[in-house]
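**Student:** the following comprises the amino acid sequence and a computationally predicted model.
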Amino acid sequence: MAPAIIPSFVLMSVATPALQFDRKEYTQDVLLHLYQGLLKPRLIEEKMLILLRQGKVSKWFSGIGQEAVSVGSTLALEADEYILPLHRNLGVFTGRNVPLDQLFAQWQGKTTGFTKGRDRSFHFGTNEHHIVGMISHLGPQLAVADGIALADLLDKNPKVTLVYSGDGGASEGDFHEALNVAAVWQLPVIFMIENNGYGLSTPSREQFRFGSFVDKGPAYGMEAVQVDGNNVLAVYDTVRRLAEDMRQNPRPVLVEALTFRMRGHEEASGTKYVPQELFEEWTKKDPVTTYEQWLLREGILDEEAKMRFRETIKREIEEGLHVADAVPMPTANIAEEIADMYRPFDAPAHEPTENAPQSDKRYVDAISDALRQSMERFPELVLMGQDIADYGGVFKITDGFVAQFGKERVRNTPLCESAILGAGLGLSIKKKKAMVEMQFADFVTCGFNQIVNNLAKSHYRWGQNADVVVRMPTGAGSAAGPFHSQSNEAWFVHTPGLKVVFPSNPYDAKGLLNAAIEDPNPIMYFEHKLLYRSVSGPVPDEYYTVPIGKAKLVREGDTLSIITYGLGVHWATRLAEEMNLDADILDLRTLLPWDEKAVRQTVEKTGRVLLLHEDTLTGGLGGEIAAWIAEHCFEHLDGPVQRVASLDTAIPFSPPLEQAFLPQQRLREKVEKLLAY
């Protein structure tokens, strides 16, 4: 019989029913295992609250009162099934037997913690224990769970993935996107909603208007069940039965666990906003004491065993603290800090063989060629994007791919950039590669958080790389207006952990895309839309790569250096021919990391430097390189470093206005000014 549905507002209005434990077919060993699972995080928390007052830990997000959700659901799964917890899910980590000394070192900011002191609380993962921790932005982990489940589905691996969300965090757009994708793709994900009635201090009645989270399931086309989140046996039984069925019949399920947080959002926030009568009612449903009392009444537990369990856990806590306390606070190693932003990768050289067959290819065809050959080379590579399957993408780059690789690897996505980028990280956790196509670079704003806070920081934080290439059709020149024409590469050049690539010609477009897909780090791959069908050139038919981080001198001269990339290379080349300039034209090709050695060489050679890019002037990459030249090459300059870029406005639609916006018309004037020095 299905449990009665209790509307969320009931949590804050009337007394909740007493807990009823039904042991069903479970053995005494299982019941006692659940008890130990509940007791351990409670005793750890009680100790941590003492250490917090002593200043030995800096912050604490208490899960007291909610332990049954994480303990019951964790112990219901197989040990190699991934779980993605939140602040208050200590029971996930203890349930997976994470060493306590490492947990304590993590909370103390020690190098023996999971993040080497770089992040706090449960903001970490451990593949050894099949746990992927959260980031502070509530919601992104839901999409990562989709990616993990997708990998299992592709590998025909009968597993489920469990991910938690609070009732407050479920208001985020990431929640909607992740559930929608899971439903459309029928991914075996359990979405566990810990409904404790408050998002920090904001009660449910000010968060949403629906009666219960189980109302949401059918709207997404998925099952939804409600469980008493303080009843560890009910949580365990519900999740275990769901997981068993989902392994054989993959699909997502939403589980709403009704519970209550007995302390503040974090200790400094307090609980004055919570009516006292709620504490009185929910104290009667304490998940540890109520289960313990039931076990005693049923003769499954006696007082002697109760004390023995407690003393054993307390001793383990003290031993773990002793080990963690002995570790000194970290000493910063700057070289290590910088190096750990990226997964180490010695890129193999794939140069075209001598006299290799080649074809005259357009820029767009070279990109398509790279994707096709990378799909053949890496069977673990999955392509995801809007309309990229049968339709072939709006620019037809993946036209015909479904026939060759199938819809499992060439996946149309709903309009949900954030969820698909997060799924890319999930695929990486399962040792797969992902290419995510933004239909236009402008639309990446809808997934910005996943890129700059999740993908970019993942390896630095806990050693998990994000093997994701984000393809970004970019740029103006086609009168497409302010939402289909932006050059937004500078947003990502500012983000450590990313690599940013921007080819200017078909040869580089193919080689750099192949290199980007090989590289296990997150890469933003910009491709200028105006070049797709307007530029062509000889491209080897075979697979090859162009090294990331290396610029290319596309024209040589002695009196002037123009440093640029993308469409700027073509503007500069055309002007050089028109003016018969004796100029170096340096194509950066990679914007992060950019080639300092090549920049230094051209500056020292000519002494006059002009930085050109289509992006707006203020905050553009040209300003960064200009500052670097002034700092490192000042003595070689024969004039001030000049910049020419687009206006500091949004991109207008009308062609005359767009042309005035772009830097091409101002380029000649800047060159003449620089040559006059």
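**Tutor:** Yep, that arrived.

**Student:** C-alpha from now on. contacts and neighbour counts both.
**Tutor:** Fine.

**Student:** ok, the most centrally placed residue in the chain to Val144 distance?
**Tutor:** Geometric centre of the chain, nearest residue: Asn454, 3.1 Å, by Cα atoms, centre = their mean. The spacing between Asn454 and Val144, counted by Cα to Cα, to the nearest Å, is 10 Å.

**Student:** kindly report the same for Glu351.
**Tutor:** Going from Glu351 to Val144 by Cα to Cα gives 35 Å.

**Student:** presented hereafter is structure B, for comparison with structure A:
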Amino acid sequence: MLRVNYGLIHIPIVPSTKAVMNFDRKNLDNNTLIGIYRKLLLPRVIEEKMLVLLRQGRVGKWFSGIGQEAIAVGATMAMQAEEYILPMHRNLGVFTTRNVPFERLLAQWVGKPSGFTKGRDRSFHFGSQEHKILGMISHLGPQPTLANGIALADQLNKNGRATLVFVGEGTTSEGDFHEALNIASVWNLPVIFLVENNGYALSTPTNEQFNCKRLVDRANGYGMEGRRIDGNNILEVYYAINEIANSIRKQPRPALVECMTFRVRGHEEASGTKYVPQELLSEWQDKDPLRLFEEYLIAEGLFRREWGPYLRDEITARLEPLIEKVFAESNVQPDISEELNDVYRESDLPQVAAESKNKVIRYIDAISAGLKQSMQKYDNLILMGQDIAEYGGVFKVTEGFVTEFGKDHVRNTPLCESGVIGAAMGLALNGYKALVEMQFADFASSGFTQIVNHLAKTHYRWGQNVDVVIRMPAGAGSAAGPFHSQSNEAWFIKTPGLKVVYPAFPDDAKGLLMAAIADPNPVMYFEHKYLYRNLMGKVPDGETYVEIGKARVVKEGSAATILTYGYAVHWALTYMAAHPDQDIELIDLRSLQPWDKATVIESVNKTGRALVLHEDTLTCGFGAEVAACIAEQCFKHLDAPVMRCASLDTPVPMDKGLEDQFLAKSRLEEAIKALLEY
């Protein structure tokens, strides 16, 4: 061993006769080679220091990339500064090579206010638009789908850029990975999917993870180029990624690169490596990319052995005061108002210059009109969905759009909801607005992680807004059965970071859709299929916006309040028309997250009686939240218990008779009678 470096957990640089690596410098000059060594050394020294801090109890967790630095450093060097990189846990070299300040990284790792997430998330779960780095979340599969959206934005801008996304070999078992490769191939997106094959996904070895000899062979199945390289050879990584990136910048298409490497430390430090055979660890420790590159430089006469310790000391001397500075920083001071305010990006409705004329149109035509006018207003708005282009969508909402706006902006997608929602998020991260049509709201379950963990949490975590709308054709009434008829708004209402709207009238259908598209936050836009061609109403023919979070008083009254939304508003109107003597007040919530508590409380305090009506099933439906709020805020004004009328706690049946029995409207008269007679 050449030296002992006190204060660091130091993997010794020991000359070895076992491992030999062929480095081809090609046209790199001496100074560049020394610079590459410095880039390799920096993340190594930082990691060694982090291991010391971990053992001292000053940091709580660490995912070590020691022995794998050549991939992150070499690949990042090959990308242009304005091109996005999406790294993983063990890719510290991406951040250091992109010159992300160490003190900001450390503040992130230990949860200080100056970190990227202000103590709200850990490790590399953040992004930095300044450095064109988009970090991961714990759900590993979604990253490649975001890369597709980022690359699509670049492709639409015709700026000749590539995107690089890292995954581990374990992630290649995730459905999102395969959806991403398929979309990238179909759309010829300039994305490099870089797989770090490091032997183990936590403790699961590759032979228990997949049954193919080479992961790169999967590229053939998706019609894309595949290349397998030595991930511990810094020059091989650099030249391979550089060559591929240069090529796909000129001729956009995806590529899959498998980098062979090994994780010589635990998945995280607490997990250890006892499950790895010692001979395998020894073999890969001999392939240490830093040591082998240093030996190469020495053999070439470019580097003296004593320079290594000198450079380590130089880096350590820079790190030590920064470490103490970060630890001396005050901890995050909890502030409820700040936490709540950071869930959403602030939003203002666009100003409408002049009053529009009203036209009587169908509910579905109002949606189509709002969508078309938004497309005309925002040249960066991209529509995506199954069969939405030439076919016009299964409900014909986008019929004719492809002729006016073109297939770049009205995009048919493969049948992969998660991959498409991830691409929408990537578009939003790279300066676009995206709207995804779910063919049926039921199918959003296939993209659930993307919606509730990615779209919803990003602004709160690191201040990045996600400008995505998801259209959700929902509801029963057409005998379509359990998988085409659900009212699944409650899945999303409880997720902080999502906005949820559900219009009941044509004018609100247009106004809420245009407001959702204008809003910089992710919005789930529910539209009831039965109302499409069965409801008409007056709708402004120009731009119109309905404030998200504001309820609509449909009819004033004094005897009781019905609180509802969607198709159920019309059930209530039908009942009230048949019982004009009952003087019931009807509130259409229309916005479910956020929702208009003030209007609800004011109405119930006035009438003293409240019925919450919705098409969704009873248990844990949104009505439970509304009823709880009324019980807490209006108790002293109530003349009867808060009552709920909802659909049966069963899946939605297909048979017309069973469906009618299932729906809340079959029990509405009985529920109102009980409320008024209490």
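**Tutor:** Done, it's in. Since the model is a prediction, treat every value here as computed from it, not as a measurement.

**Student:** please state their TM-score.
**Tutor:** For this chain pair, the superposition-based TM-score is 0.96 by TM-score structural alignment, normalised by the length of the first structure; 661 aligned residues with a Cα RMSD of 1.2 Å.

**Student:** picking up where we left off before, quick one, which of Glu351 and Val144 of the first structure is more surrounded?
**Tutor:** Neighbour comparison, Glu351 of the first structure and Val144: the larger count goes to Val144, with 29 against 14 (by other Cα atoms under 10 Å).

**Student:** name the SS class of the residue in the second structure that that one lines up against, please.
**Tutor:** When the second structure is aligned by TM-score structural alignment, the residue opposite Val144 of the first structure is Leu146. Three-state assignment for Leu146 of the second structure (DSSP: H, G, I helix; E, B strand; the rest coil): helix.

**Student:** so who does Leu146 of the second structure touch?
**Tutor:** 422-427 (Cα atoms under 8 Å, 6 or more residues apart in numbering).

**Student:** considering those, which possesses the most neighbours?
**Tutor:** That'd be Ala424 among those, by other Cα under 10 Å, with 34 neighbours.

**Student:** the closest residue to that residue other than its chain neighbours in helix, strand or coil?
**Tutor:** Nearest non-adjacent residue to Ala424 of the second structure, counting by Cα to Cα, 6 or more residues apart in numbering: Ala434, 5.3 Å away. Under three-state DSSP, Ala434 of the second structure falls in the strand class.

**Student:** all strands for the stretch 451-600 of the second structure, in order.
**Tutor:** Ranges of strands within the stretch 451-600 of the second structure are 468-474, 499-501, 523-528, 536-540, 552-555, 560-564, 584-588, 591-593, based on DSSP state E, counting those that start in this stretch.

**Student:** now these in JSON lines, with mean neighbour count and distance to Gln209 of the second structure?
**Tutor:** Output for these, formatted as JSON lines (neighbours: other Cα atoms under 10 Å; distance: least, Cα to Cα, whole Å):
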{"stretch": "strand 468-474", "mean neighbour count": "26", "distance to Gln209 of the second structure": "33"}
{"stretch": "strand 499-501", "mean neighbour count": "27", "distance to Gln209 of the second structure": "38"}
{"stretch": "strand 523-528", "mean neighbour count": "26", "distance to Gln209 of the second structure": "35"}
{"stretch": "strand 536-540", "mean neighbour count": "19", "distance to Gln209 of the second structure": "55"}
{"stretch": "strand 552-555", "mean neighbour count": "15", "distance to Gln209 of the second structure": "53"}
{"stretch": "strand 560-564", "mean neighbour count": "26", "distance to Gln209 of the second structure": "49"}
{"stretch": "strand 584-588", "mean neighbour count": "23", "distance to Gln209 of the second structure": "51"}
{"stretch": "strand 591-593", "mean neighbour count": "24", "distance to Gln209 of the second structure": "40"}
